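J.: No sequence on hand, only this structure:
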């Protein structure tokens, strides 16, 4: 990869890194060095630390070809996670496909809160945006039941189940491809015996898929990261998101609140008295979602901020 080197000069880890960083920076990639190191590690089958420690290591022609193809995809703004087909989230690695939203670190805010809800049985509920411990859900004991709408990869519910051994769950998604991906992730994490995934447009098909008895028993926690980006905001999204995440996982095609209008009613039907509903939301949507939950019988509404100090989640406890 060095300028002036003969075409048959073997490539080294250092050569490939330097070349890739230049290419990615030229394409406007803000994380050029990190992305290059992750992709080179994958293409060559070596630990990322080796790239720094032994940059003079020779690389096979096959690995060079794989790496060049990966960099070409990244230059086209395809996310690293989609190039690799996996994303690290919470404590696990999740398979990611074209049918699923790419899990993001800010969504771990919801996971953390849900885990607290099923492990804490009491606590003061703040009246303002904060990071204080929430009130626990009903039945916050050994076997809480959790349902996750718009489950995608299953990263939310599977992350919670992984940290709460007694919990069981159901993940719901309208996309058969997403449900298939979530099932694979459950299998790889050895959680398939505690989590069932079903194809349904919100709760339209749940009675048929799950049976009235399951739904009548209710759930202690309801989770959802629904499509919340307004249609008129889609053009402003980074191409890494806009061009690669499924449209229906990003936007409702309207004001971004359509899913919450449906799910607030679903929560009123499915969450047990004293149970919790937790939604991930977009910037500035907390008041609208707060009002929807209040209208459907939820109180003790509180919020959680993400890594960027933006209100990212709204949750409430079902009265009763």
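T.: In hand now; what should we look at? Bear in mind that the values here come from a model prediction, so they are computed numbers and not experimental data.
J.: Could you use CA atoms for every contact and neighbour count after this?
T.: OK.
J.: in the stretch 51-200 of the chain, which spans are strands?
T.: Using DSSP state E, counting those that start in this stretch, the strands of the stretch 51-200 of the chain run over 86-89, 92-95, 145-149, 168-173, 195-199.
J.: ok, and here's another one to check against it:
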């Protein structure tokens, strides 16, 4: 590629990779190239910058080229690296679940403020657990609690189980495959959920990393985006312990619709917490 020195050095590979990713429309192409090459070589990004003339081993070249081609096709970076950060955790990711996003951390902030007596929270439920991100982050903060995560996809429940072990929380969490609250009995001090909430017709217009590479089951909220909330509103009153709280993630523009569903089910909306972009993101609910 023009402007790059030929060869098999770190610097040559990074230059060529940056140009390829830029041409593919990837934001921050040089930074992403460094992430992929460091991953392929099993080193830190700082090591690449320290000696740009160092050779790239043939085995790492093959891995790097494969990852680079996939990233140019908009495969998410976290899928290529195999893990993603969330809250204070490092989580394995695969194609069975959504990649955890920073916006979802708003649920944890809202839950911590809604239940300031952390020692009193003993049972936590996460409906649609995915990677287990929300439940495991909650358990890391509510340190006397035991958590249950439910997901319709058995592979997601298995991944969440692995993430609990990865983060030292396996003894305080159980993960079930089932349809929302169907496999559950008992009541919980905190119920959390980041459900599918994208309108079906809007999914093809999402950014390619999401529309093409995230599981449709975890995105599709039905014609109006509210199908999952209807099920949650019906289930949560029977799941909340006295004084308990539920916190639901919302899509943009859904606050009024979800709050109305909650009120109709006998729940009381207490707060809607915005994310860092100012979008109302976490709806806090109390029981009747």
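T.: Happy to help now that I have it. Remember, predicted model here, so these are calculated numbers, not experimental data.
J.: The strands of the stretch 51-200 of structure 1 into a markdown table, with extra columns for mean neighbour count?
T.: Converted to a markdown table, these look like this (neighbours: other Cα atoms under 10 Å):
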| stretch | mean neighbour count |
| --- | --- |
| strand 86-89 | 17 |
| strand 92-95 | 19 |
| strand 145-149 | 26 |
| strand 168-173 | 25 |
| strand 195-199 | 22 |
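J.: In CSV, list those strands along with distance to residue 65 of structure 1.
T.: Output for those, formatted as CSV (distance: least, Cα to Cα, whole Å):
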stretch, distance to residue 65 of structure 1
strand 86-89, 21
strand 92-95, 24
strand 145-149, 40
strand 168-173, 37
strand 195-199, 38
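J.: quick one: which of these is nearest residue 224 of structure 1?
T.: Comparing those by their distance to residue 224 of structure 1 (Cα to Cα), the top pick is strand 145-149, with 4.9 Å.
J.: Next, find the distance separating residue 11 of structure 1 from residue 60 of structure 1.
T.: 8 Å (Cα to Cα, to the nearest Å).
J.: These two: which has the busier surroundings?
T.: More neighbours surround residue 11 than the other of residue 11 of structure 1 and residue 60, with 19 against 12 (other Cα atoms under 10 Å).
J.: Identify the residues contacting the more buried one.
T.: Counting by Cα atoms under 8 Å, 6 or more residues apart in numbering, residue 11 of structure 1 touches 1, 58, 59, 60, 64.
J.: The same query, at a cut-off of 7 Å, please.
T.: 1, 58, 59 (Cα atoms under 7 Å, 6 or more residues apart in numbering).
J.: Quickly note the distance from it to residue 68 of structure 1.
T.: 12 Å.
J.: Ok, residue 266 of structure 1 next?
T.: 48 Å.
J.: quick revisit: closest to residue 141 of structure 1 among the contacts of residue 11 of structure 1?
T.: Residue 141 of structure 1 lies nearest to residue 59 out of those, by Cα to Cα, at 53.5 Å.
J.: these two touch, right, the closest one and residue 15?
T.: No. Between residue 59 of structure 1 and residue 15 there is no contact under Cα atoms under 7 Å: 9.7 Å.
J.: In the stretch 1-150 of structure 1, what residue spans correspond to helices?
T.: Applying DSSP state H, counting those that start in this stretch to the stretch 1-150 of structure 1 gives helices spanning 13-26, 32-44, 48-53, 61-75, 80-84, 108-119.
J.: between those helices, which gets nearest to residue 6 of structure 1?
T.: For these, the distance to residue 6 of structure 1 is smallest for helix 13-26, at 13.4 Å, taking Cα to Cα.
J.: relative orientation of the closest one and helix 32-44 in degrees?
T.: 130 degrees (axes from the mean of the first three to the mean of the last three Cα atoms, to 10 degrees).
J.: if we can go back for a sec, could you look over the helices of the stretch 1-150 of structure 1 and pick the most buried one?
T.: Highest mean neighbour count of those: helix 108-119, a mean of 22 (counted as mean count of other Cα atoms under 10 Å).
J.: Report the angle between that helix and strand 145-149.
T.: If you take the same axes, to 10 degrees, helix 108-119 of structure 1 sits at 160 degrees to strand 145-149.
J.: Against which helices or strands is helix 108-119 of structure 1 packed?
T.: Secondary-structure packing of helix 108-119 of structure 1 (3 or more Cα pairs under 7 Å, 6 or more residues apart in numbering; DSSP states H and E): helix 155-163.
J.: what does the helix it packs on correspond to over in structure 2?
T.: Mapping helix 155-163 of structure 1 onto structure 2 (TM-score structural alignment) gives residues 133-141.
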